[in-house]
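Peer 1: give the three-dimensional model of this entry:
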Amino acid sequence: MLRTVALFLATTSVAIVCAFCCHGVLADERRTVWTSSKLVGTPDPPLPFRVERVFPHLQFNEPIAMRDMPTGDPTAPVERRIVLERKGRLVTFEPVDDPTASDLAIDLETALADPANEDIASARDFVLDPRFDENRFLYVTWTVLPHETEGGTRVSRLTMGTDSPPTIDPASRLDILTYPSGDHIGTSLRFGPDGMLYVTTGDGARPFPPDKFKTAQDVTDLRGAVLRVDVRNATKSSPYQIPPDNPFVDYRTSDGRVARGEIYAIGLRNGFRSAFDPATNEFWVADVGWDRCEMIHKIAKGGNHGWSLYEGPFEIDLQQPHGPGCNEDGKPIIAPIILQRDEVQSVTGGVFVPANASIAGKLANQPFQIDGDYLFGCYMNGGVWAADVSQPSAPVVRKLAATGLRIIDFETIKLSSTPEGKLDVIIIDINNGGIYRLVPNEQKAQRDPFPTQLSDTGLFIDCQSLEPAPGIFAYSPAATMYRDGAIGQRVIGIPSEDPIRPSYWFPGTKYPQGTVLANTLTRKVFNDQNEIVNRRVETQLLVFDGLNWAPYSYVWNDEQNDAELVPAGGTEITLSVPDNLLGDEQGPAKREMLHTVYSRNQCMICHHGYNPGGIGFTPQQLHEPRSVDHPEVVTHWNDLVDSGITTRLNINEDTWWVDPYDETLDLDARARSYLAVNCSACHQMGGRASSAVNLQRNVPIDEMNIIGADPAQGNFGITGACVVKPGHPEQSVLMYRVATHGPGQMPKIGSGQPDIAGAKLLWDWIAAMKQEPTVDQHDSPLMKAMLDWRNVIDQGPAVGQAMAASVVSSTTDPTIVGLFEPWIEVSQRATRVGPNPDVAALLSIEGDAKRGEYWFAKAASAQCRNCHQVREGAVSVGPSLGGIGSRRTRAELLDQILNPSNVIEPRWRSHLALTFDGEIVTGLKVDESDDAITLRRSDGRDQTIAADDIETIKLLDQSLMPSGMCEAMTPTEVADLLSYLQSL
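Peer 2: Below is the predicted model:
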């Protein structure tokens, strides 16, 4: 940590001390609010619509739906407005634009649930009777605890009183229909033009395994379907009638079971919100997807919409019995109309924009009509899209707005301030309890263009000195990610008086909107006079828009007085840097390196939903006393608490992150901190790694799935290999991956060269672990090479170079060469494919099939044979390669190797199973019964898990074959492998 502080001061004006004495942790008064932020909006073109809050004086508690209470009088059509909250409160308020109070009509939590044996879990939706002005009926869906209760999901009719303000008598409750409660219960309610009540249900299961109860294809179960019932003459003894024209009236399954006549369509996962198209009377349902896509269905009478045979076009479970509505191959005839997963993570439907909507018309002086379009949103990120569903072909989908809201529902209402005859599209935000309307974003561009220069962001008073603006805090975490020797200077700014509210669960930390985390990376480089100097290369920003973190990068100019915004796709910068492993008594050698400025999408690989914000800005990272000499750099969370920028959270010292390179600290804490800061973004539950390894700092070591664990992606020829083998780093694949510059190098993002000091730390950590009594063989060349590697790093550069050169000269094995390449002159290193291969150049190389066969069958660096067999019928974790040359072109083979997750045949998609004991198993499903499931792991061994032991099981969207498999191969080796595969 002191290295970071020292460099910060070395490259920053002393004016910063005065700035922080006035504006930071040394001030007697509360902190100065950062008011100079210009990091608002986006550098991308503005979207056509925005939202504005309506009813600003009303604050609801998790609202989920709103409706207008009609009077039947055209001169005063709305009696009051009514809002349903998630915990079951129905409240009403005056139909004016700025009501000041709301009134409770009923609290379902206390009025409807039976306190003796059940509690209300949540309300889901409500709808008013088409003749509400006459009968005062409304219908509400609600569920009770415990989970998976028979009859625990209820559609109940209530009667609104005529008192003022109106209330609902609990005694008026009439349960219309019930079905089991569970996780996915759908329960959107709509009355159709035919006067029937349409109810969407879900499959009732938790996310994993998909459709656990197999309800969505079962016409004898009300779940996973659209129901249609007649409630016009409901009584206690006969709460609804089944319309005689429903498609499954008098239907029996092939095994003689009687179908539920209430069912109108089947094959839904979680039909959460629905709407009728007023132009066509067609019924549309937004169906929350599982793993690959989000689905919006145009419901067909008697239709089978696919789940859980399919999720959209993707196969899920074709072995189960399929319901009616499938073709002879078992595929549902009706596919979703709209598939969105590139931006939509959890779809919320939906409303049709009426022709008389107030938002119709011109936008920025250009026609932009959405009359008649179907609007839907994303619960996770607050985006809003419009789909023109009037076309018989695939509808055109356009993004309308980025709201930052947790969108739970849409509605159309008439506000008194809206022009006569117009309606407003209303959005319900469950998170902050507000109601919003969609309005045209009439500006041609955002009011203040997104800053393209770092000096315009408002972070710094002066970029050349990096003097921060008032209200900006510099901080230095205990552990920082290895970036090929780059040092970071971090600051944080909050443009409001609200503090950060930390959580023990990292994703649960609450940040004020507009919070900015910035990290300026500095490298030692050679200047034009061949002197080694500090050069700022890149400043990375994370900007919180209220819901998501947006990453941006600025690259510094040669004058070092400003930095320019990098396009979304990123860039690369060539630098001349010193190499401390090479050189002589005159100093380190010079080498050329590419500094990668990652694309915004690549940044999101680490900064995903389970890893939001900056991993360095947590109480776990900030626990050291502030330096007396450098008080302007915050090193303790409580200093931030005293300043008012955060609230307090006491963290167990056992989970503190520490400086991995400080050899005076505990070895285990250093190694765990190193793995957490460099690897845990992917290697955690919810991360992107296909292995079951969890390297988070707070996970007990026996739950990390590394000690004695079989390597999920091959052993690289190491005899008796484990992910971590206590006492034996030379037999630990984790050790090899961190140490090597060859096949299997990790991590993939953040650095290009291996971190020698970090690898030495992990070696010492594994070596110090208690050994189990085993007979260890060291007959693997790679194991012997790893022992030699450990000897090399203890020597000085000159001796180390000689030892490395001796090893490399005696072998062509890339796994061994990769360990010693850091000590070899760059010009003498093998040319490797790298992370951004030239596909055309690779395809142009004429390969040798015989050499390719030898590499595939015998080379230690070749991991293909671990999973793929050439001989048909052999045990395999991936598709057999027998005959592959006749099925794939050379270009297709290369694309599959470079991008293994782009296309995965359904039978080769892997599953991740989590047991109640915390064990995680990843592999291919080779057998399944009611009692157990068998997964074939990447090492080829089958593991059977009892069904009662499985907490969750997830179908992964990533191939068991990791990307980057050929990064460390030479272009010739790739060409040889392609020629061999073509020859099969």
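
Peer 1: contacts, neighbours, all on C-alpha from now
Peer 2: OK.

Peer 1: can you give me the buried ones in stretch 77-92?
Peer 2: Neighbour-count burial for stretch 77-92 flags 78-92 (criterion: 16 or more other C-alpha atoms under 10 Å).

Peer 1: widest-spaced pair of the residues you listed?
Peer 2: The distance between the two most remote of the buried residues of stretch 77-92 (C-alpha to C-alpha) is 25.5 Å, for 78 and 87.

Peer 1: which ones are touching the nearest residue to residue 279 once chain neighbours are set aside?
Peer 2: In space, residue 279 comes closest to residue 372 once its chain neighbours are excluded; the distance is 7.6 Å by C-alpha to C-alpha, 6 or more residues apart in numbering. For residue 372, the contact set (C-alpha atoms under 8 Å, 6 or more residues apart in numbering) comprises 279, 352, 353, 354, 355, 388.

Peer 1: can you rerun that using 6 Å?
Peer 2: By C-alpha atoms under 6 Å, 6 or more residues apart in numbering, residue 372 lies in contact with 352, 353, 354.

Peer 1: and the first one, how far from residue 430?
Peer 2: In this case it means residue 352. Distance from residue 352 to residue 430, counting by C-alpha to C-alpha, to the nearest Å: 21 Å.

Peer 1: let's see this one next, to set against the first:
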Amino acid sequence: MISVGWHCRARALIKAVILGLIGFQPAIGAATPWDKIVPNTSIDLPDRPKWLSYATADRFPTLRFNQPVQIVFPPEEDHARMFVVEKIGRVVVISNRDEPEPITFLNLGIKVYNYSESGLLSLAFHPNYKDNGRLFIYYVAQEWNGTGWDYFNRLSELSVDPEDPNSALPDSEKIIINQPDKHYDHNGGGMLFGPDGYLYLSIGDEGEFYDILGNGQKLDKNLFAGMIRIDVDKRQGNPLPNPHVASSDHYAIPSDNPYLNLREFQGIELEPDKVRTEFYAIGMRNPWRFSFDPLTGKLYSGDTGDHTREEINEIVLGGNYGWPKREGSLPGPQRHAVHDADHGFVDPVAEYGREDGNDIAGMLVYRGTQFPELDGSILFSDYFGGWLGRAVVAEGQSPEIEWLAWDGHIADIALDPIDGHVLMADMSEGRIKFLTPPPSSNLSDLPPTLADTGAFLDVKNFILHPSWIPYEINVPFWSDHAIKSRWISLPGSSRAMRFKENEAWAFPGGTIFMKHFDLETRRGDPSTKKRLETRFLIYTVLGSYYGITYRWNEAQDNAILVPPEGLKETISIEEDGVDRLQEWNFPSARDCLACHNGGPDFKAAGRFGRYALGFNTAQLNREASFEGEVFNQLHAMDQAGRLNPPLNKSIHQLPRLAAADDEGASLTYRVRSYLASNCEAC
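Peer 2: Reported below is the predicted structural model:
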């Protein structure tokens, strides 16, 4: 450290003398903090933090799948085969867990519209599959109409090749339901045969926010926003479905489905032959996965929230779960909201808010022996929040949610009938994982205080480790009047960052971001500035992200690690001569990944989520100062060899967000810039 400091001072002195002799003014090529990177080898933030009761591991370390969304086991006596559904339109089969070699079982090719939440979403084998070879798939189909594409939520039946049990016959496809679909999101996608032998399929509200397409409470329109139940065996006594553009005569309606012969709904008269009698339950926004309890037969489904609640519902015959009039146990979006206590809808058996996650996905009622302490729990994943949790639902008791492990982008959870593993499909990484107790020998405790992280040479006087590089952004995220400072620390002096003009950048493993928050306790008076918290976002050498924060103590000489569940503090603020109280939320570890989630691989990172939210071209393309000199940050990174590939455009040709007070930009662009910073990640 002494050597580094001496070189910095000597370099600055020599430079000052030379510039003075030639009368040269500071320019864009002047020395910047990017010219003298110090590796962050002494910063002690672990790659495998110890903070939860369980962990995940790769079930097949040598295999990678292409957007896996479901794990399925056919009803075979030996349960030897495992099927993995890939969103791109393919199903692969693994016959030997010990020496896995995936074989393509089905490839739908161009039939599948694979974009955003669309794609091949689920597979179900007939209960008598061993004898009849019947299987069912649900996907978003695309068809060319001569001038453009039409899209459909399609349920089809296929047959297995009688000569090859590891191959389905694509030409055997029989379309059962073909619902025209206007939007690529909210297709649902759970599909299982129930204990009654009927086929259950969950379907979303067709897309967009706030049920803008008007499907949430409709029984005589289309097959959206609910759970359907159909009879693919057409048992005696079960009627055919009512005529509809989406239906066919390849299935029947169970005679006890709740809406047969319905003539009135919510005070509105209906024509019985127009009712979608396929519905088993309605009022759901986007139920992605569901699970039957093998012991009780009860059906539980997740439902992805709009802005306030992620739901776990017990699905009952004829249940109405309220969307869009309700979102979980709360009133729904303003124009639809029902506030009455006797609203008549079915509330969730468990739920959580956006402070804990974003997008409930995989679901499994666990009945197994490997984790007896979890027996009877509803296991679930939160896709963007990056968490695996369990809900404990018991008669006469308040539901309990416990967070078990940290792993993002889990699309499905399944129980391996052979070895009892709780399996998970990680769509982003293309891996099949399984739940494990945390290997304590491989995990590290997080530093309990800011001083223990090694990020500072002197915490009390706020002297940073020399590896930290300050940066500024064009449009900071609004944080309740907080004053924020930002730094990045790289793992080595020669490691470049992956530059992208309009998308998220990529960083070498071991990169750390730090953001510090101050707050003036008397608005507009810098002398009252108080240190609140210092946050870290760590990109590990293992390729995963996590975030932690440290809360500064009253003495302002150190900060304490915030527990995984987060903290709240009430701060006294004087504003315009009036005292008021401001609540400050220190984020939980879950909160960090609710926003710093990377976004799904199937959406462009430039328009939906990132890990390092502000470290991108449009935010960094601005001037900053260093040792009294002004430079453009992107140019400085490029000149120092920190960008790969190097810049091939001038700075003025690259995207640049505009601050609210930037009168050189149009009002429209300033508003769009504000939204890009404050809203895009959600």
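
Peer 1: on that earlier part again, ok, the contacts of residue 372 of the first structure vs residue 887 of the first structure, which is closest?
Peer 2: For those, the residue nearest residue 887 of the first structure by C-alpha to C-alpha is residue 352; the value is 46.3 Å.

Peer 1: quick check: nearest residue in space to the counterpart of the closest one in the second structure, chain neighbours excluded?
Peer 2: Alignment note (TM-score structural alignment): residue 352 of the first structure maps to residue 365 of the second structure. Using C-alpha to C-alpha, 6+ apart and skipping the chain neighbours, the partner closest in space to residue 365 of the second structure is residue 378 (4.4 Å).

Peer 1: what's the match for that neighbour in the first structure?
Peer 2: Using TM-score structural alignment, the equivalent of residue 378 of the second structure in the first structure is residue 374.

Peer 1: wait, that match sits on residue 387?
Peer 2: Yes: at 5.1 Å, residue 374 of the first structure counts as touching residue 387 under the criterion of C-alpha atoms under 6 Å.

Peer 1: ok so, going back, among the buried residues of stretch 77-92 of the first structure, which ones are in strands?
Peer 2: Secondary structure defined by DSSP state E assigns 78, 79, 80, 81, 82, 83, 84, 85, 89, 90, 91, 92 of the buried residues of stretch 77-92 of the first structure to strands.

Peer 1: tabulate the residues you listed (CSV), appending distance to residue 485 of the first structure.
Peer 2: Converted to CSV, those look like this (distance: C-alpha to C-alpha, whole Å):
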residue, distance to residue 485 of the first structure
78, 67
79, 68
80, 65
81, 61
82, 60
83, 56
84, 55
85, 53
89, 57
90, 59
91, 59
92, 61
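
Peer 1: residue 943 of the first structure: which of those residues is nearest?
Peer 2: Distance to residue 943 of the first structure, by C-alpha to C-alpha, is smallest for residue 85 among these, at 45.6 Å.

Peer 1: so what's the residue count around the residue nearest to the closest one when sequence neighbours are not counted?
Peer 2: Nearest residue to residue 85 of the first structure, sequence neighbours excluded (C-alpha to C-alpha, 6+ apart): residue 63, at 4.1 Å. When neighbours are defined as other C-alpha atoms under 10 Å, residue 63 of the first structure has 26 of them.

Peer 1: how far apart are the host helix or strand of residue 363 of the second structure and its match in the first structure?
Peer 2: Here residue 363 of the second structure, judged by DSSP states H and E, is contained in strand 360-365. Following superposition, strand 360-365 of the second structure is found to deviate from the first structure by 1.3 Å on average (mean C-alpha distance after the TM-score superposition for the first structure).

Peer 1: buried sites along that strand?
Peer 2: For strand 360-365 of the second structure, burial by neighbour count (16+ other C-alpha under 10 Å) applies to 360, 361, 362, 363, 364, 365.

Peer 1: how close does the first one sit to residue 305 of the second structure?
Peer 2: Residue 360 of the second structure sits 8 Å away from residue 305 of the second structure when distances are taken as C-alpha to C-alpha.

Peer 1: all strands for the stretch 351-500 of the first structure, in order.
Peer 2: Remark: strands assigned in the stretch 351-500 of the first structure by DSSP state E, counting those that start in this stretch are 362-363, 366-367, 374-378, 383-388, 396-402, 407-413, 424-429, 434-440, 460-462, 467-468, 472-475, 487-493.
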